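S.K.: predicted model, plus sequence, below.
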Amino acid sequence: MARKQVLRALPADWPVSITEATNGRQAMDAIRQGLGQVVLLDLTMPEMDGYQVLSALRAEGLKAQVIVISGDVQEEAVRRVHELGALAFLKKPFDEAELRQTLGKLGLLAHPGQTPQPRAVQNTAISFHDAFRETVNVAIGRAAALIAKVLGVFVQLPVPNVNILEVGELHMALADASNSQQLTAICQGFIGGGIAGEALLMFHDSEITDIALLMQRESADYSDLEMLLDLSSVLIGACLSSIAEQVDVGFSQGHPQILGQHAAIDELIRVNRKRWKKTLAVEISYSLEGQDISFDLLLLFTEDSIPRLTHKLAYLMN
């Protein structure tokens, strides 16, 4: 879906032929064949990410002019791609005018007298899963940028997993999280515009001391749980606000609570049993570079939310 958005935004009068790649490895193969004089590059990709592509281009001495288009908007991400040779960085979501302006500034648009070449653009249908995954991808990048500032670290972003879970699978996953002696799970409900659900953020207890060091906790009165609740509010809030902005709704958020303490798993399941027959589940595993710290964010949308989200994302899927 990200590629389709870029294709739509390319100037219609730009005399180029276009090659698409689904991951960094395919991109490198195409560039080696001379098919990538100008490269519009994402960062979060399977098999070989954008940073690895930029490093490989430099190592192999390949002369590609690279513009990065990414939802990873950490200041360190922008700095790194420029250091690795990217000419420009566009933050997702971008628009046609922004891309054209960037291409123009870099002298990459058509010169007078050149005529556009016919483009064989594949008009592939975009599924709801693909559209929603790209929406979440932008959201987790916004959240990572905030966490990076709070903790003073670089956050490594995954490709998010989007699945439909049956109620039994969901309950088993939540029960495992709440019963674990090694995890602290924080949940926060949200609702708005016909869309509702729960966000769960899970921390490994063995890493809480290291998180406290990064947050430079100075007061003994500031407990581990208070610290995790504050961190959860930042991360969950940033994710949900970005998703809400992209689908043009407003979310009201409940207070974050410790799963298994203030919010028992049995009560969470009982309250949501009817609306969680099937659940749209998004799994995101953040890790911090140079630190033995990772945490998992699970966004659970009720089955009734799926038609509304599908309607809201229809403009991306067509």
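M.R.: Everything's here; your move. Numbers count the residues shown, from 1 in each chain.
S.K.: C-alpha only now, for contacts and for neighbours.
M.R.: OK.
S.K.: show me what contacts Arg8?
M.R.: Glu96 (Cα atoms under 8 Å, 6 or more residues apart in numbering).
S.K.: wait, what's in contact with Gln253?
M.R.: 188-191.
S.K.: where do the helices sit along this structure?
M.R.: For the chain, the helices defined by DSSP state H cover 2-9, 24-32, 50-60, 75-83, 96-105, 128-151, 167-179, 208-214, 224-247, 265-272, 305-312, 314-317.
S.K.: next up, a structure to set beside the first:
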Amino acid sequence: MTVSVLICDDSGFARKAMARSLPDGWDIDISFAEHGQQAIDMIKEGKGDILFLDLNMPVLDGYQTMQIIRKEDLPTLVIVVSGDVQEEARKRMLALGAVDFIRKPIDNEKLTTILAKYGIYTGATTAQKREQTNLLSENADEAEKLDAFRELANVAMGQAGENLAKILNEFIDLPIPNVSLLHSSELHMALDEVNRNKQMSAVSKGFISTGISGEAIILFNDSNVQSMASLLGDDISNNDGSGEIEVLMDVSNILIGACLNALSEQLNVKFTHNTPIILGLHRDLHELMNDQTSRWEKVLAIEIAYAISKHDISFELLLLIPDQDVDRVFNRLVFQKGSEDE
């Protein structure tokens, strides 16, 4: 009997990756939804015996979607597939009725084992990918490439958030990453929209591999530093600024280190990191970012706005990759070539 499978993710790249990871011998009819509301409508149409559900999406996110499924007792079995791998996220979704939780990027063998565990798929647990074709063509347009980069950032963001959540013992709110290919002047304007009239402090850490380089920057609103220090158990009452610097360095090392490690795994490259440096304390955003944004004419900018709502804390991780390296990143992500193979 054919099983109706629904894959719900706002990323087309992620939807294709999920579909390709399903066992080749499984008799299924696959449908796709771009957000939770579409998924709800399709389940009601009988298109979702099994739902693979992402968490971070527009319109209705995974939590809201799961709440509706539970409230309306919709006939679907939900498996969460997410880059947000915090234990609290897992607990919330399981409490709402999801049967399991899979980390992105998908481990095929683990997926088939989970399907077998619940009697969903009874074939070999070493089943191969449903398709062996590439997720995107080499002639993908800019929108398709940005979607792929957004999914790359989503996975890296989730792993970094998980590390910070463990250390702080707090739930980290993870957004949909904002990914754009911008001229340096446009980057200034984009950041201004988010951080208008705020004094900021920033830490920068460069990274490089064969053919790919970039810079990771943590932007911290000054009003949040004291709250973050309290969560870390640090004392910043001294007047020489060393306490604030220590807080910035601690958070930066946690987030940037985990994020770059996740990027390395997905791109199958090894990044060399330089020592993090303080770009400035209590300064206007333009002053902090002027040298960084003027180094390259055009950059791939990945902006991730982390938050800890319980303590009214927010801060940003900004990944900048120069335009000349963007195609190499894309080739490494989609085709696993183009950087260290050159």
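M.R.: Alright, I've got the coordinates. As the structure is a computational prediction, the values presented were derived from the model and not from experiment.
S.K.: sorry, back to before: top of the contacts of Gln253 of structure 1 by neighbour count?
M.R.: Of all the contacts of Gln253 of structure 1, Gln188 has the most neighbours under the rule other Cα atoms under 10 Å, reaching 23 neighbours.
S.K.: list the residues that contact that one.
M.R.: Counting by Cα under 8 Å, 6+ apart, Gln188 of structure 1 has contacts 198-200, 253-257.
S.K.: out of the residues you listed, which are buried?
M.R.: Among the contacts of Gln188 of structure 1, the ones that count as buried by 16 or more other Cα atoms under 10 Å are 198-200, 253, 256-257.
S.K.: ok so, going back, hey, which of the helices of structure 1 is tucked in deepest?
M.R.: Among these, helix 128-151 has the highest mean neighbour count (mean count of other Cα atoms under 10 Å), at a mean of 21.
S.K.: Gln64 of structure 2 corresponds to which position in structure 1?
M.R.: Residue correspondence to structure 1 (TM-score structural alignment): Gln64 of structure 2 is matched to Gln52.
S.K.: out of the contacts of Gln188 of structure 1, which are inside strands?
M.R.: The strands, defined by DSSP state E, take in 198-200, 253, 257 from those.
S.K.: Ser305 of structure 1: which of the residues you listed is nearest?
M.R.: The closest of these to Ser305 of structure 1 turns out to be Glu198 (Cα to Cα; 11.8 Å).
S.K.: who's in contact with the closest one?
M.R.: Taking Cα under 8 Å, 6+ apart, one finds 187-190, 299-301 in contact with Glu198 of structure 1.
S.K.: what does Leu317 of structure 2 align to in structure 1?
M.R.: So Leu317 of structure 2 corresponds to Leu297, using TM-score structural alignment.
S.K.: what's the closest of the contacts of Gln188 of structure 1 to Lys4 of structure 1?
M.R.: Among these, and counting by Cα to Cα, the member closest to Lys4 of structure 1 is Ala199, at 29.2 Å.
S.K.: distance of the residue lying closest to that closest one once chain neighbours are set aside from Thr279 of structure 1?
M.R.: Nearest non-adjacent residue to Ala199 of structure 1, counting by Cα to Cα, 6 or more residues apart in numbering: Leu299, 4.5 Å away. Using Cα to Cα, to the nearest Å, Leu299 of structure 1 is found at 10 Å from Thr279 of structure 1.
S.K.: please apply the same query to Lys92 of structure 1.
M.R.: 27 Å.
S.K.: before we move on, what about Asp42 of structure 1?
M.R.: With Cα to Cα as the criterion, Asp42 of structure 1 and Thr279 of structure 1 are 29 Å apart.
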